[in-house]
Every structure is written in C-alpha cells, then in structure tokens.
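Asker: 3D, please:
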Amino acid sequence: MPLSLKSVPVPEVPGLLDGSEPIVINEPAAIALGKALFWDVNVGSDGVACASCHFHAGADSRTVNQIAPTGNSADLGSAAFDTPANGLPPGPNHRLARGDFPFVQSTDPLRETALYGFSGTADDVGGSAGTFGGTFVSVELADVAADTCSRSPDAVFHQSAVGTREVTRRNAPTVITAAFNHRNFWDGRANNVFNGSSGWGARDSAAGVWVKNADGSVTKTRLHLVNASLASQALGPPSNTVEMSCAGRTLAGLGRKLLMRRPLEHHAVDATDGVLGALGFSKPGAPQPALDTYYFRLVRRAVNPKYWSATQRGPFGAPPPAAPGARPLAYSQLEANFGMFFGLALQLYESTLVSDDSPFDRSQRDANGIPIDLTPVAVRGMAEFRNTHCNPCHVGPTFSAAAIHTIAEMFQADQNVFRDTGYPFSIAGSAVIRLATAKGSTMVDVGFAATGVSDDTQDAGIAGKDDFGHPLSYVPQYFDFLAGNAAGVLDPQVAQIRACDLGVPLALNTATPNALWFTQREGVISQPQPTDGCRIPSRRYVPTPAAAAAELAKPNSLRFVNGTDGAFKIPTLRNVELTGPYMHDGGMATLEQVIAFYTRGGTHEGASKNIAFVFAQTHLAVDPAMRADLLEFLKSLTDERVRYERAPFDHPELVILEGHGGDAIAAGPGNPPGAAVAATSAASFACVTGTNVPTRAAARAVTMSARFRQSSHR
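Answerer: The predicted structure is shown next:
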C-alpha cells in the first residue's frame, strides 16, 4: 500500500551534526549557506546557478535550447540534431512544441511497439541548457558573475559561427525529496559516501579534506560520510563543462571567487523568505538584492573551525597563472576545503525540501490503509497503480525504491508493510536484488530499473563507468566480492549485500544441482553478513570464493548475470504533475504520454528490461477511464506548497536563461562572456514570499504538462 511521507525522517548523516566534533556546528547557518549557493548565478562560469536547471518544482521546464543530439551515446563525434516535427531545419536553439513529443512515437501509442512499430524515431534527448564551455583562465573576485575563460563556438552547439549554450545529455530530475535517495543522478554516480572533495566516495583515492591540528599544522584527511549522496551530487555540476563551468576551474578556485562576495548579490530576496529573509537588506514588500553578510562569514558560522581557521598558505596548492610569468596567490585552507562546505551546505538545504503535504499525505486512512479523503476517482487510480505493477518500483513514502535506507527502516519495523509489492526488500538495506529481466535471472541495483525508454546503445545508465573506468553498478562489485577479489570492490555498501534478501536465490545448501543457482556440487557457504531478519533464511548461502571465481570465468554464466543495461534510477512520483518533461531522456511531455508508455509495456526491448513489472497492460489500453483514474491518483501526490512555491520551497529571484535570440538556424553574438557566443534570452523568475499565494506560480507550475497535453497520447 502506498505510504505517507509525513513524520518520516531524512536519513541521518553520522558525524555531520553529531558526535564529539561535528563538522557542522550551526545547522541553520549551513542551511542558509546551502540555499544561497543553490540559487546564486555566481557559482557558474557564465551565469548558471544550480537552480537554473532545478527552479520548477525542483526540475527544469524550459522549452528553448533544451535538445542534446544523440543524448549520452558514445558516438558523440557524429552528433546531429534530428529534424523537428515542424519540418524546419534542426539546430540547437529549437523551441520545443507539442508535436515534438514523445520523441519516439509508436504507431499505436497504447499497443506494443514490437507488434505495431514506430511512426517516428529520434535519438535526441531533452536536457538542460548550461554553459557556453571554454577553457578557464581566472575567476573574478567581485561584481562580475562570469569567469574569465577562452571561449569559442562548440563543435555541436553553435549557430553559424556563434556558440550557443551546451545542453546536458539527460533530463534534470527534481531535487525535491531527493535527500532520501541512496544514490543520486540518473546513473547513481553521486556516491552515497561523501569524501569532501569529489562525488566519487571511497572510489577516489586522492580525495580528502584539510584539517587543522592542535599545533597549527594541517593534514589532509580522508572523509567518509554515509547517506550523503546529495553532497556528492552537489560537487558535479560546478566543475562540469556542459552544466556550469569552463574547463579547468577547480572547487578551490570557485571558493576564491565566492568567499569574499555577498551571497546572492545579483538576486532580490524577499523579506519573508523562510531561510534568507532575516539575513538580507529587504523590507516587507520591497525586495533587495544580496544578503547582509559574506560567504566566508556564513562558512565560519556554520562549520567547525578546524576546517577553515589555519592561517598559512602553501600546502593547499594554487590556481594556474592567468598569464605567463604570473605568480598567483596560494590557496588558503578555507578555499581548499570549499568543496566540502559547498557539498554539505547543499545537502542540508536540499534535506529541507521534503514534499510531505499532498492530499495523499493529509488523508486519513481506513482499516485497510486506504486514504479515505481522496476522491473516489483517485482511490480507484491507486488500486490501478497497484494492479498495473507500478508499486514494486515506485514504492514506500517517496514512491521510489531508491530510498533504500528509509525503506529498510520501515521494513524492519513492520515486515508486512510492503507485502503487496512483490519486491524483495531488506531490513539490512541490501543494495542489490535478483529478479527476472529479459536476460533471465539477473542481478540489479536496488532503486534502478530498465523499462525500455531508450535503446541500450543510446545510454548505458548505471551500467556505465566512473571517471576512473570502474563500473558504477554494485552488481559487478558483488560478483568480485563473492570471488574474493577485494580490488574489485569499490563501495563499502557492497560488503553489506545479503544473499538471503536477494529475492531469487543465488545459492542453496542442497545436493540437487541447478543451472540458475549454486548448490553443494559447486560449493556453498553461509553468507558472511548477519542473518537477523532474513526474508528467506534458507537462501542465506553464497558460493565459495573458488566457485564464484570459476563462475565469473564462464563466458555465458546463468548464475552471475548483470542486469543493469540501460537501467536508471527510479524517480519519485511526488509532484510528478509538475516535473515534466519525463524520463531520463526528457522525451515525454505529459503524464498521459507516460501512462501510454507503460500501457504498451515500454518502447524498446533492451537486454535487461524489467519484464517482471514492465509489460503490456491490455486492460489499460482498452479502458480510457482506468487511465484517467490512474492520472487522478498521480495528481493527488502534488504538494500545493511546491505548486505555489511556499516555504520551504520559496526562493530568491532568479534570471532564467532560456535559449537565444533568433531561431534554430541563426543567433546574434552579444553575450557578455565574449563575442564568440550568442546573446542569451532571459526572463526574471521573481523571488517569492514564504506564504506565496496562487498567482502566476500556478500557471508556470503546469507549463510543460498543460502546454503539451493532447488526447492522442502521441
């Protein structure tokens, strides 16, 4: 039964706010720091804030210059924009229209594509417009938002000889309620463990933070904060050359740019802002830009002094010289640790963005757990949500299996709480399961699924690699763990995976041989982890290291099958009415199109498609009333505070960067970063009060869904 999020705590990060020497000593100051950094355009190299891609219900509803050709395909060298539905020549500055969606169109949207075929295909994806790119030279220490960079038109994102903003290869997911996710980003690369200086957790051997010792010296020390994937995620975009940064800018360099500035110096802040109002210059009814402080002061208020109070320079490195012969000032400890401050501040701010006040959450429940205050249509839709196998993946109070820690705690308290989902949950929070996919009995990361949105060759998802060439998925690591190959285990969570919680057994202590699991013939032993609360105690066995190693050596193993091809993080359904476009490729504009997608059982038949839950729903195809009921239930998950941007979802002013003057063929130069790049079209996204009333926000909140809705489900 779907569950309310009210009173469900965000997973704790041990050592962040507690213990004998917590890192953050003033949580409200850290939250204020995080909110300011999230909305500040100074964070980007050319006017892009974190919020630029997450301003609309935590997601991105822009419609101009939002297309990335070939998406995340490895074949970026031949990238070319698909011809849009209007038949005009393609280009980077295209304005999306109703006819463009869905990007891949089935001949019969409600029937299996394998039988009825396609009426239109495309390999473009809907992402988020980011930076102009370029090579970093230096930061500006005051006033100017843009960094000094050497810029020229990108090979793909340009109009004639004028560069346009580049576009990310995936759709921007909502940040609201993301604090519950075990890992973040669509491919899970934002590690659950925060190391203080990158998003890669324990995988990054060079990671660490500088700590001041009692004698005044400093030591670079490893940091290991669990349940901190939002901090890991936060460090990606500010250094990403498509999203926010010129190539070569470091987090320490970003610290140098920001620390002596007033937060939000280019943004009006309402006096009633729930976090920032008391820190600004604004009076009621008269918003003013900037906060009455500096970033370095917020850091000092928020963070343990041992991470910023060293007086020496030198051990922390220095920025590259801006000109031949120049001798740049070495970094301070405050600057060197800026990545840690940035990540943890955003983690704490985004942890306040919990959407738990939808009609679904507010409703009373009857003895069977049915929310009786919902409309009869929505109640029928909830039943259909379960009947059509939505709930095994969109499960728990966040409506996502990616909330591993929260689901494990709820399951530990009541092992019947998820009895109707058919999903093998674990009180230990095991991060891998074994279930049926198109490959057979496969291992899949919990919270990720291949549903047939795109072809496997277009985007590997969690089957991809990290920056060091290692697999993002826990699955191949678990195989190495069982085979005794310690070098192949990169993430500490892998050692906690319990065989007794996998669902389909991996090994049984029986003499009867079986091709799909290990038996006494190959050699089995009891799992090394505790067996308390095992779902099925008889499945607590794993292969011996020798048996596992022998199985790994087989070219066509049936026991060790990796089912992560084209698998992506399962998104929350909270506020899904507001967060279009949908899917990792941004290829569906309306919830009607999403429902049609699942009605036909997905679009593509990938190698690891989750056939246990994603298959043609023929009853939905022939009954539009059922589809309407399901849509009504999904809308009951909308929190009106999110729709109308009320606290904690209020915000400072933001200038939205949406495309360039001209069209998909031509644009004129004139952007302040340089003559080689196009002038950006911009619109003000005004600051709002903490008690915002239903005005313009209502119209904006449904822009994507309402603008592109059509009865044909195209």
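Asker: C-alpha only now, for contacts and for neighbours.
Answerer: Will do.
Asker: Look at Glu577 and give its secondary structure.
Answerer: The three-state label given to Glu577 by DSSP: H, G, I helix; E, B strand; the rest coil is coil.
Asker: wait, doesn't it sit right on Ser636?
Answerer: No - with contact defined as C-alpha atoms under 8 Å, Glu577 and Ser636 do not form a contacting pair (9.0 Å).
Asker: out of those two, which sits in the busier spot?
Answerer: Glu577 (25 against 22; other C-alpha atoms under 10 Å).
Asker: counting contacts, what elements does the host helix or strand of Arg297 pack onto?
Answerer: Assessed by DSSP states H and E, Arg297 sits inside helix 295-302. If you count contacts as 3 or more C-alpha pairs under 8 Å, 6 or more residues apart in numbering; DSSP states H and E, helix 295-302 packs onto helix 27-39.
Asker: Need the residues that contact the helix or strand following the helix it packs on.
Answerer: Using DSSP H and E, the helix or strand that follows helix 27-39 towards the C-terminus is strand 67-68. With C-alpha atoms under 8 Å, 6 or more residues apart in numbering as the test, strand 67-68 has contacts from Phe81, Pro92, His94, Asp124, Val125, Gly126, Gly127, Ser128, Glu166, Val167, Thr168, Arg169.
Asker: continuing past strand 67-68, what's the next helix or strand?
Answerer: Counting by DSSP H and E, the next helix or strand C-terminal to strand 67-68 is strand 105-106.
Asker: who does that next one touch, helix- and strand-wise?
Answerer: strand 118-120.
Asker: Just the buried residues of the strand it packs on, please?
Answerer: By 16 or more other C-alpha atoms under 10 Å, the buried positions in strand 118-120 come out as Phe118.
Asker: Report the next helix or strand after it in sequence order.
Answerer: Criterion used, DSSP H and E; the element after strand 118-120 is strand 125-126.
Asker: Run through who's touching that next one.
Answerer: 66-71, 103, 169-171, 581, 585-587.
Asker: The same query, at a cut-off of 10 Å, please.
Answerer: 62-63, 65-72, 81-82, 96, 103, 167-172, 454, 458, 581-589 (C-alpha atoms under 10 Å, 6 or more residues apart in numbering).
Asker: Which SSE is immediately downstream of that strand?
Answerer: strand 135-138.
Asker: Output the contacting helices and strands for the next helix or strand after the helix holding Arg297.
Answerer: Sequence order places helix 333-336 as the next helix or strand after helix 295-302, per DSSP H and E. Judged by 3 or more C-alpha pairs under 10 Å, 6 or more residues apart in numbering; DSSP states H and E, helix 333-336 is in contact with strand 209-212, helix 251-258, helix 295-302.
Asker: Quick check: which of the ones you listed is buried the most?
Answerer: helix 251-258 (a mean of 23; mean count of other C-alpha atoms under 10 Å).
Asker: Could you also give me the structure for this next sequence, so I can compare it with the first?
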Amino acid sequence: MRARTLKISILRGLAVYLCVALIFGGIIGPAWGQSLTWRMPKINPGLVRAAALASGLNSLDTVRIPRVENLGDFLRPSRDARMAAIQLGKALFWDMQAGSDGQACASCHFHAGADNRARNQLSPGLKNVNPALQGIFDVTASGGGGPDYLLKEGDFPFHQLQDPEENNFNDRVVLFDTDDVASSMGVFAANFVGITPGDPDDLGISFVDPIFNLDNPAALNIGRNVRRVEPRNTPTVINAVFNHSNFWDGRAHNLFNGVSVIGPLDPNAKIWVADEWGNLSQVTVRIPNSSLASQAVGPPTSNLEMSFFDRPFPLIGRKLLSLKPLGLQKVHPKDSVLGLLASHRDTGLNTSYKNLIKQAFRPKYWNSTNLIPGGFTLMEANFTLFFGLAVQMFETTLVSDKAPFDLFMKGHNSALSRDQLHGLLVFLNQGARGNPPAVDVAIRQAEGALGKKIGAGNCISCHGGPEFTDAAFTSLRDGPDLELIEIEDTTVLDGGLLAVSDVQGLLDNGFSNIGVRPNANDLGRGGIEGGFPLSFTRQMLNPALNFLLEGVLDEFPCTPGVDCPAQLLVDGAFKIPGLRNVELTGPYFHNGGQATLSQVVEFYDRQGDFGDLNIAFLDRNMVFIDLEDIDEEPLVEFLLSLTDERVRQEQAPFDHPQLFVPNGGTFDEEEDFIEVPAVGARGRLAAGLDPLGTFLNLEHTD
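Answerer: Here you go, the predicted model:
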C-alpha cells in the first residue's frame, strides 16, 4: 500500500480559517461566550466548474447527435416517416417474438439500458485464445459457481488480493482469481429448422449443450441444459449513439453495410433495390455514423443471445411480418413512442411491421412483386436494413442529459454536494501527468477548504468529454477529422511499480488495456472478425488492408514502414465505457468482475490487476493514478451525480413495453421469469413501482 501523506493538516486549515475570520471581524465580538457558529470552508463551485470546462467536460445537451449524412437515401422525406422509424425501432427492440425462444434485444438491456440479473449469468472464458481453456467453469470466491448459479456479494471482485490497494505487482498476494465472466443469458441450444408464419416460436432441434448444462463437464441430458450466456458483460445502450463504434471490441462498425455487424470487413454484404419497374439488383451501401445499426443486427442471429444456430435474418423478417408487433406484451397507453398505437385492451400494437416499414422507408427497398433467390420478398430480404436503421433511430432518443452534473455545469452551484465537488476534482486531477491551469487553481482552493491533499484519479484521461468516454465523437474529433489512431508512450515495470517508458506505441483511440484480465483471456480490440483484424492500427500497417479504412480514416498519424512505432497497444484493449448512469449498470468492466463502484475505484487505486502480464500493451494513464484513501468515497459520490433520474424512474424517453426475462431454470423444468412491467412516459413512480436499483441492491460506498 502506498504511504498516505497529508500535506496540509486539518488543524492548520482551521487555524488559517480562524485568523481570516478574526481579521474580518467574522466571529469574535464583545462577548466570546455568545452563540458561535462555525462553518466548514467551502469548495468553490465556480472554480470547480471552470476546471471541468477546461478539461473538456460539459452538460451532455451541448453535444449534437452524430449526423447520418445519407439517411435520407433510405427514409422517406417527412417527419412522419422519422416517427414511424422510431416506433418501428422501439417495437423491434422490445419484441420477444424477435428471438427464437422469447429473447428480445431488450432482454439484455432492460435495466438502465443494461442487465442487472444475477442468476445463470456466468460465462466460462469463451474468448480465451487457448480453446482448451474455453468452457471451463471455476468455483466462485464464495464456493459456488457453474451453470444456473446465483451470484452473490461474496463472489466479487473476481480477482481478490490480500491487500486490495497494493500497487506493487511484486508484493501482491492473490487470494482468488477466475476468468469466468458475469454477462447475460440468451437462448437454449438448438439447431434452427424453420418458422411457422403466425407462430412466435421458431422450429428447432435441441441438443445437449456441452457447456451450458448442469452436468458440465459430463453433459448428456438435454433436459439439464440452461440458457447460453454471452462471453462479455452487457454494456448499456443509453447514450451509445455518441460512440464511434460499439460492442466492447468495437466490432459494430461506424459504417453500416445494411446487412451485418462489421461494416467493410464484410465486403460481400449487399442490400437489394428495386427499380421503377420492380426489377431487383444488389448494391453495396455504406451508412456513416451508424454503429448502432451495425450493433443492432448482431444479436438476432447470435446463438448465444437470441437465435437458434444458423437462423438467417430474412426468416426473422418473414416471421415478424406475420405477427402482431409486441403481440406477447402489454404496451402502456401513455408510452411516449408507442402509446398511440397501443392495443389498450389487449397486447401489442394496432398496426403491423409491414405498415411501419412502408411508412418509414422508401419504396425501392420493399416494393416489388419479384422474389430474390431463396424465395424471399424484397421486404424480407432487406429486413436487416430496416431492423438496423430503425433500432438505431430509437436508440438515438435514449440520451440522458439531465443528471445533477448537467445541472451543475449549467450554473446550479447546489446541484453537487461538497463530497461530489471533491470527487470531481479527484476525477480531473491528472497528477504527475500535468493539469490545465484551471484545474490546479481549483485543486489548491479545495485543498485549503478541505485541509487535505486531493489525490490524482486521472479518470479524465480516458473518460473525457460530456459523454465521459474517449470512445465518443467529442473526444475523437481533431478539428474536422477523427483521430482514430494515436501514438502514445508505453508502460514498463520498475521494481514492480508501473512507470512510463520512452518507447512509443500505436493504439486505436477510445480503446484501452487497463489490466482487467490477462490478454490471453480475451484479445478484445486485438481480435479478428470476418478474417480481418478489428484494429484500425493493424489495418493501417498492412497496405493490403488499407481499403478497409476508406471512408473511415482520412489520414494516417505516421507512415507505415517508415516512422510508425513497432509496438502495438491493441491486444487486450476494450472500448472505454461512458460513465453516465454508472450507478445502475453494474457489474462493471468487460468481464463484469466488479460489483460496486467502490470495488472499481479500488481496482484503479492499485493500478489494475494484470498490469504486469499486460505491461507491453498497458495504457500509460494507469501510471499517473495516485489516490488517497480520503478521496475514494468522494470519487464514488461524484460518479453517482451522473445518474439521470429519468433513467432511474424510467420516465420518457426511457419508458417501455412489458417484458418477460428469463431468470434461471433448466430446459425440462418450468423456467423462472421476471416480469418487467409496461411503463408510460411518467415512469415507475406513476405506475406504483420502485425506482431502479443497483446490481444485487448493493451500496456503492463502504
């Protein structure tokens, strides 16, 4: 543990305060024994606000939604068409009929845009680079674990030290470690056979799941199957519209190709278009700033999330086009988007998916009597295009810009408490890396008021901008261009402690390796999709892959083969998450290995868990973290100020239809389900419901 030294004592601060009060006649009058009121010196909110602005923070309502320049090529040119697209997107996102066996997109994003379930949420190292180590469940810290296990407080964090704050890697004593991931359950294992129009359940042939089965590793009985679980923790969809790319590894490409997740990494992806006579042809499309559309079309065909194995997307379209939208679920009559379409005495909507598509999209993408090869209609064949763009249009409305922090940045000095102001300065303080002058001024004033030194959280180095993530457009923008590849100093170990090296490396901006897990557990941004590297850096360095960067990167930060650093910092790097509403979106990190924000802060205080193993790839910003014990709780308190109460109360635009999410159980027994009640624009309070809580209902402060 680092020595904690208070440079300014509380007594000295009090003495200074009393002297000032004496000079200005503040407290000593003719009768010393009269009523004496002493007020703690205040942290100056104006100076803190100036420090935040100088560091690039601001209210989120100062940020524009990224513009999709060619959206008009696909949507009809009217306000009604845009509204129809949003209605279509919200219905598709929440519809349980979209999955093979009742899974909606929202099944993993129903709680503040994320997932707070605790049962059957463990996934056993499916991203390990060694196939022999995939699919092996570990015993948890409390002695449980395995398929259908109910996580508990004692299972966290997933990496436990004898001294949780020990930052010398040579002196650490590890008490517990697991490569299991806390994530989200999806479908039961089955091979897709087909659909029956009008039936929400797909036809499939179930098989014994060798991993997600209560008898793992000796699974023989289909009836002992449990739902399959994704290999990474579920991020929130709220404010995701501001990200240049989505998913933890960024594979949801900024350029939507109309068909699949990975944009230009899928060069064969084409949509169908009808000419004025109804003749059909295939075309390649690139729709910029549409990572949310790319992301949306992934889960419906994922055999870990919503789909039986090998289900084609056009058949998802055929099924949904034959069904009443949200036909299994109630829709609140005051739903901010779907209320006017709600079947008030029944489930679902008083419209069809076919009608919503026709209202929203130009006819050339759906209007033809000709069939494409395979016997699909044009509307069925282009269902990925409609699904992706419509869900993106809906998720574009999910912006939480009314947190206490936003009020504070608008001039409301009382919006943040004294502890939260203190925590904000810890967040901004970059320590030895150096601060903007306004930050140093605010820190000096606050240290005088607190009578203690303010530690360096250095959080701002990765969680910048009003979105609180360097993966967002605000932080990536360099003038008119985007700085998607960056040259950075690297990190070394010096006597077991992290230090900055004079060697430089290349990284994908907005992605960071902070030593959550060894790189071999999950390569993250260093992975491969569609036979191509995900990393822009690797695409740049290989001239044969430069075509993947057309329309993505205008210029390179160095000349490959001439002056580019040899070291790459992409393996084990993950997209830096935004911090808004982080109070409600636990567990944390890509492995879901921390249950509370206090555990997250302890992780950073010790400068990560696997910085020694990942040293050649580690983000240098971990070096500059130097927290004091007294700073940790205020930092957590500041993070709580990023919660928009509309999210906690599910008020518009965060209201939603009814949903039933699985909560454990096996294939041959009655599953447990949680009902997520339909909520209208006025939110949970108006519906007589408690506000959203934290993961496992845990307190974030000790």
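Asker: one step back: a markdown table please, covering the helices and strands packed on helix 333-336 of the first structure and showing distance to His394 of the first structure.
Answerer: Output for these, formatted as a markdown table (distance: least, C-alpha to C-alpha, whole Å):
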| stretch | distance to His394 of the first structure |
| --- | --- |
| strand 209-212 | 37 |
| helix 251-258 | 35 |
| helix 295-302 | 36 |
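Asker: Looking at those, spot the one closest to Phe338 of the first structure.
Answerer: helix 251-258 (5.4 Å; C-alpha to C-alpha).
Asker: how big is the offset of the closest one relative to the second structure?
Answerer: With mean C-alpha distance after the TM-score superposition for the first structure, helix 251-258 of the first structure departs from the second structure by a mean of 0.5 Å once superposed.
Asker: and for whichever helix or strand comes after that helix, what span of the second structure is it aligned with?
Answerer: Once helix 251-258 of the first structure ends, the next helix or strand along the chain (criterion: DSSP H and E) is strand 268-269. Under TM-score structural alignment, the counterpart of strand 268-269 of the first structure in the second structure spans residues 330-331.
Asker: So what's the gap between that stretch and the chain middle?
Answerer: In terms of C-alpha atoms, centre = their mean, to the nearest Å, the centre of stretch 330-331 of the second structure is set 27 Å apart from its chain centre.
Asker: Can you give the contact residues for that stretch?
Answerer: So stretch 330-331 of the second structure is in contact with 91, 338-349, 656-659, 677-680, going by C-alpha under 10 Å, 6+ apart.
Asker: circling back to that earlier point, the helices and strands packed on helix 333-336 of the first structure: which one's closest to Leu115 of the first structure?
Answerer: Across those, closest to Leu115 of the first structure is helix 251-258 (C-alpha to C-alpha), at 51.1 Å.
Asker: For the residue most central in space within the first structure, give me its contacts.
Answerer: For the first structure, the residue whose C-alpha lies nearest the mean C-alpha position (C-alpha atoms, centre = their mean) is Phe185; its distance is 3.1 Å. By C-alpha under 10 Å, 6+ apart, Phe185 of the first structure lies in contact with 170, 172-173, 175, 178, 191, 229-230, 232-233, 236, 461-462, 568-569, 571, 584.
Asker: how far away is it from Gly236 of the first structure?
Answerer: Separation of Phe185 of the first structure from Gly236 of the first structure (C-alpha to C-alpha, to the nearest Å): 10 Å.
Asker: go on, Gly130 of the first structure?
Answerer: From Gly130 of the first structure across to Gly236 of the first structure, the span is 13 Å (C-alpha to C-alpha).
Asker: Could you do Gln347 of the first structure as well?
Answerer: 13 Å.
Asker: Please apply the same query to Gly440 of the first structure.
Answerer: From Gly440 of the first structure to Gly236 of the first structure the distance is 35 Å (C-alpha to C-alpha).
Asker: for Phe81 of the first structure, same thing?
Answerer: From Phe81 of the first structure to Gly236 of the first structure the distance is 26 Å (C-alpha to C-alpha).
Asker: One more: Val446 of the first structure?
Answerer: For Val446 of the first structure relative to Gly236 of the first structure (C-alpha to C-alpha), the value is 23 Å.
Asker: So what's the residue count around Glu165 of the second structure?
Answerer: What Glu165 of the second structure shows, counting by other C-alpha under 10 Å, is a neighbour count of 20.
Asker: Give me the aligned partner of it over in the first structure.
Answerer: Under the alignment (TM-score structural alignment), Glu165 of the second structure maps onto Leu110 of the first structure.
Asker: With Leu407 of the second structure instead?
Answerer: Leu407 of the second structure maps onto Arg362 in the first structure, by TM-score structural alignment.
Asker: Identify the residues contacting that match.
Answerer: Contacts of Arg362 of the first structure (C-alpha under 10 Å, 6+ apart): Ser4, Leu5, Lys6, Asp356, Pro371, Asp373, Leu374.
Asker: how far away is the residue mapped onto the last one from the second structure from Glu637 of the second structure?
Answerer: It stands for Leu374 of the first structure. Aligning on TM-score structural alignment places Leu374 of the first structure opposite Leu416 in the second structure. For Leu416 of the second structure, the distance to Glu637 of the second structure equals 9 Å [C-alpha to C-alpha].
Asker: One more: Leu57 of the second structure?
Answerer: In terms of C-alpha to C-alpha, Leu57 of the second structure sits 17 Å off from Glu637 of the second structure.
Asker: Leu315 of the second structure too?
Answerer: Leu315 of the second structure is 48 Å from Glu637 of the second structure, by C-alpha to C-alpha.
Asker: now do Ile316 of the second structure
Answerer: Ile316 of the second structure sits 45 Å away from Glu637 of the second structure, going by C-alpha to C-alpha.
Asker: what does Leu11 of the second structure give?
Answerer: On the measure of C-alpha to C-alpha, Leu11 of the second structure and Glu637 of the second structure end up 25 Å apart.
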